[in-house]
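**Student:** here is my input, please return the structure:
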Amino acid sequence: MELEIFKDNFQKAINVCERITKKAVSLPILQNVLLKTNNSFLEITTTNLEVNIVWNVLAKINQKGSLLINASFLNNILNLTTSEKVIIKQENGNLVLLSDGQETQIQGQPVEEFPVITNIEKEYKWQMDSLVLADGLARVAPIAAFSSVRPEIAGVYFSFQKNKLKLVATDSFRLAEKTILLNSTKQSDFQDACFIVPQYTCQELIGILNQEKGVVEIATDLHQVLFEIKGERYNELKCCVQGRLINGEYPKYEEILPQSYKTRVRLNKDVFTNRLKGAGLFSSKIFDVKIDVLTKEGKIKLFSQNASVGRNEYIWDCVAEGQNESVVFNYKFLLDGLNNIKSPDVFFELNGFDGPGVLRPDGDNSYFYVLMPIKQ
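**Tutor:** Predicted coordinates:
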């Protein structure tokens, strides 16, 4: 094997692959990446048996071949390489990297020891903007939580319904939903289906999707999901992310969502966020902050107290409707919801001291965040 490749493009792929290999500490062979020439591309493959990534990087191929190299060591070498381009050669199963004034040899591993990645049977297939999917996943994926009793909530629920995709995650104390509209001129492109993708897979996918604007195609079978990411300009295949699906039925969350509210408050998001952070400094070990809404007076009050620190209270004007309310929430959970809202103002809907609260962006019906109060 011999090829010439842009160092930054090569390292971008190796960076992602190295993160995957670090999860495979029990199997040393999985700490390597498989480098293989494929037409005008260098194909870089890694797996930790939970997530598989195949990355295609444009290269000038002089001689075909394949190598299996330790990902972390290769990435460290690339970090110290200042050349715009590097030359990669294969000599006796080892990798030789040539750049300006540098020649490095890295010991390779037997290629045949690397596990074979099987292709999935594509029963369903959808297409959307890669940055839109990345944004949607970033708003819900952090909320998912590992549970040995309820493994289905350890991932993000993908629900394709006609011309839209709903992304949902919950940890049983809070829930977030983001709706993405799918653009297509053919009604046959819309297929209804639902599945659960592990949180870890989604988090890795977010980082890859955010690197540049493009198109992502999603395909599934009964047990696996495949994300094929293509560039915007030339529609070439950049990267494939393949992972297992979580078996099980996702909770029927729509049945328990509040259909109305007893009190609704409109707040400036930045002001609310900053004052929540201040109140949180005086909260107890359960991160509790008491929220009082005085509807007739048009006031909202945040109160927190800690016997070993002191007490804090904020009172300011707001636009409110409904009845007066006094509710206690986990302020960290509230901040998580506010941080995923991009509009300047938010609506905060309350349903009594023991009912769920709902955060909604002003002017955006595609996202909402539900959280349960702390019962006193």
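**Student:** from here on, contacts and neighbour counts on C-alpha atoms
**Tutor:** Noted.
**Student:** other SSEs contacting the strand or helix carrying D292?
**Tutor:** Per DSSP states H and E: D292 is located in strand 288-294. Secondary-structure packing of strand 288-294 (3 or more CA pairs under 8 Å, 6 or more residues apart in numbering; DSSP states H and E): helix 269-280, strand 299-306, strand 325-330.
**Student:** ok, residues contacting it?
**Tutor:** Contact with strand 288-294 is made by 265, 279-280, 283, 299-304, 320, 323-331, 374, as judged by CA atoms under 8 Å, 6 or more residues apart in numbering.
**Student:** one more sequence to fold, the one below, so I can look at both together:
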Amino acid sequence: MKLECLKDKFRQVVNQAERATSRNPTLPILSTVLLEAKNNKLKIKATNLEIGLEIELNAKVEEDGLVAINANVLNNFLSNLNKEDKIKIELINNNLKIETLNSKTILKSLNIEDFPIIPKVETKESFKINSKDFLNGIHSVLFASAISDIKPEISSVYIYQKQNKICFVATDSFRLAEKNISLTVNEFLPIIIPFKNITEIIRVFDGIEDDLEIKTNKHQLSIFSSEVHFTTRIIDGVYPDYKQIIPKEFKTEVFISKTDLLNALKLANIFSDKFNQVNIDLNSTTKELIIHSLNQDIGENTLTLKIEIKGEDINLNLNVRYLLDCLTIITEEKIKIQLNEKNKPLLIQGQINNSFCYLVMPINR
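**Tutor:** Prediction:
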């Protein structure tokens, strides 16, 4: 192996790849990145057996070759090369020599034969989607996912096809977020991606503007861009039938400024109790929404907002942080809130665009 490449791009890719490695003392090869030089390309591979990552970058390759190097050592080394534009890389006696204008470094390698094969999903079930749309779908719902993996089906993001839409869903059983992206694609099996792997997908593909090709089978998902191949385990299970908990009819409908509500809830959050609880009172006569928060150790706050309201008065307690989470996702200035009794879930959407909806359960205390 002998090549020359841009230091900053190489460092960026190694930094990404290190996140896909594992510091496993019984399998030290999982702490490495595999560097493969061929056809004026340098491919960096990493895997922890849960996810796998391959990223390709341009390089001036004089000799092809393969080498496995400790990812953390390589990343730390490259991060401290401050003034270098290009670096020269050469494999000598199974060790990696990295040369700059004023330094020469030798890094010990591991046996490349021990490096696991990163699987590529081979299936006819694939679809293409713009990376921004795909990440937008994930970002719009991920916050509602359960973090604990006690119930792996809900510590995830669920992706499925519905007519000419791709639906992204997440829930922790107290709230639920759904985002629909209008797109006609080939038919594919529903996908349940673990929460911790979803965060890596966001990190890897953030900033990439290519279309993504997504292939899936029962156990794995592969995502391809022009330079990146990402593979993740998916959950082999059945996602809860969440549609049955979304009310079909509502007794009260409210329209309110998102900015006004967001600012009011931020203020109320300061005085919420240990359960993040605030009281919401909807008055159809005065056309007001009154938010009251009380913390025995700090104090209390009451704030009144003008609203448009149709239907019955309702008084209920809600987790203020759950409300704040969803308001940052809705892009419209005016939002719609639909409710039934105080112990029933409420639905929040934009006034016009219903591609995102958010269901949240009241606090019954």
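**Student:** please state their TM-score.
**Tutor:** After superposition, the two chains reach a TM-score (TM-score structural alignment, normalised by the length of the second structure) of 0.95; 364 aligned residues with a CA RMSD of 1.7 Å.
**Student:** switch the helices and strands packed on strand 288-294 of the first structure over to a markdown table; also include distance to Y200 of the first structure.
**Tutor:** Below are those laid out as a markdown table (distance: least, CA to CA, whole Å):
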| stretch | distance to Y200 of the first structure |
| --- | --- |
| helix 269-280 | 28 |
| strand 299-306 | 35 |
| strand 325-330 | 25 |
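**Student:** which of the ones you listed sits closest to T118 of the first structure?
**Tutor:** strand 325-330 (44.4 Å; CA to CA).
**Student:** what's the average distance of that closest one to the second structure?
**Tutor:** Strand 325-330 of the first structure, aligned to the second structure and superposed, deviates on average by 0.7 Å (mean CA distance after the TM-score superposition for the first structure).
**Student:** what packs against that strand?
**Tutor:** By 3+ CA pairs under 8 Å, 6+ apart, strand 325-330 of the first structure packs against strand 288-294.
**Student:** from the chain's centre, how far out does the strand it packs on sit?
**Tutor:** How far strand 288-294 of the first structure lies from its chain's middle: 31 Å, per CA atoms, centre = their mean, to the nearest Å.
**Student:** what residues in the second structure pair up with it?
**Tutor:** Mapped onto the second structure using TM-score structural alignment, strand 288-294 of the first structure spans residues 277-283.
**Student:** what residues does the top strand by length along the first structure touch?
**Tutor:** Longest strand in the first structure, counting residues (DSSP state E): strand 51-63. Contact partners of strand 51-63 of the first structure, identified using CA under 8 Å, 6+ apart, comprise 1-6, 9-10, 13, 17, 20, 37, 39-47, 117, 201, 237-244.
**Student:** still on that earlier bit, could you check the angle strand 299-306 makes with the strand holding D292 of the first structure?
**Tutor:** 160 degrees (axes from the mean of the first three to the mean of the last three CA atoms, to 10 degrees).
**Student:** mean per-residue distance, strand 288-294 of the first structure versus the second structure.
**Tutor:** Relative to the second structure, strand 288-294 of the first structure is 0.7 Å off (mean CA distance after the TM-score superposition for the first structure).
**Student:** now whichever helix or strand comes after the longest strand of the first structure: buried residues?
**Tutor:** Going down the chain from strand 51-63 of the first structure, the next helix or strand is strand 66-70, by DSSP H and E. Of the residues in strand 66-70 of the first structure, 66-70 count as buried by neighbour count, 16 or more other CA atoms under 10 Å.
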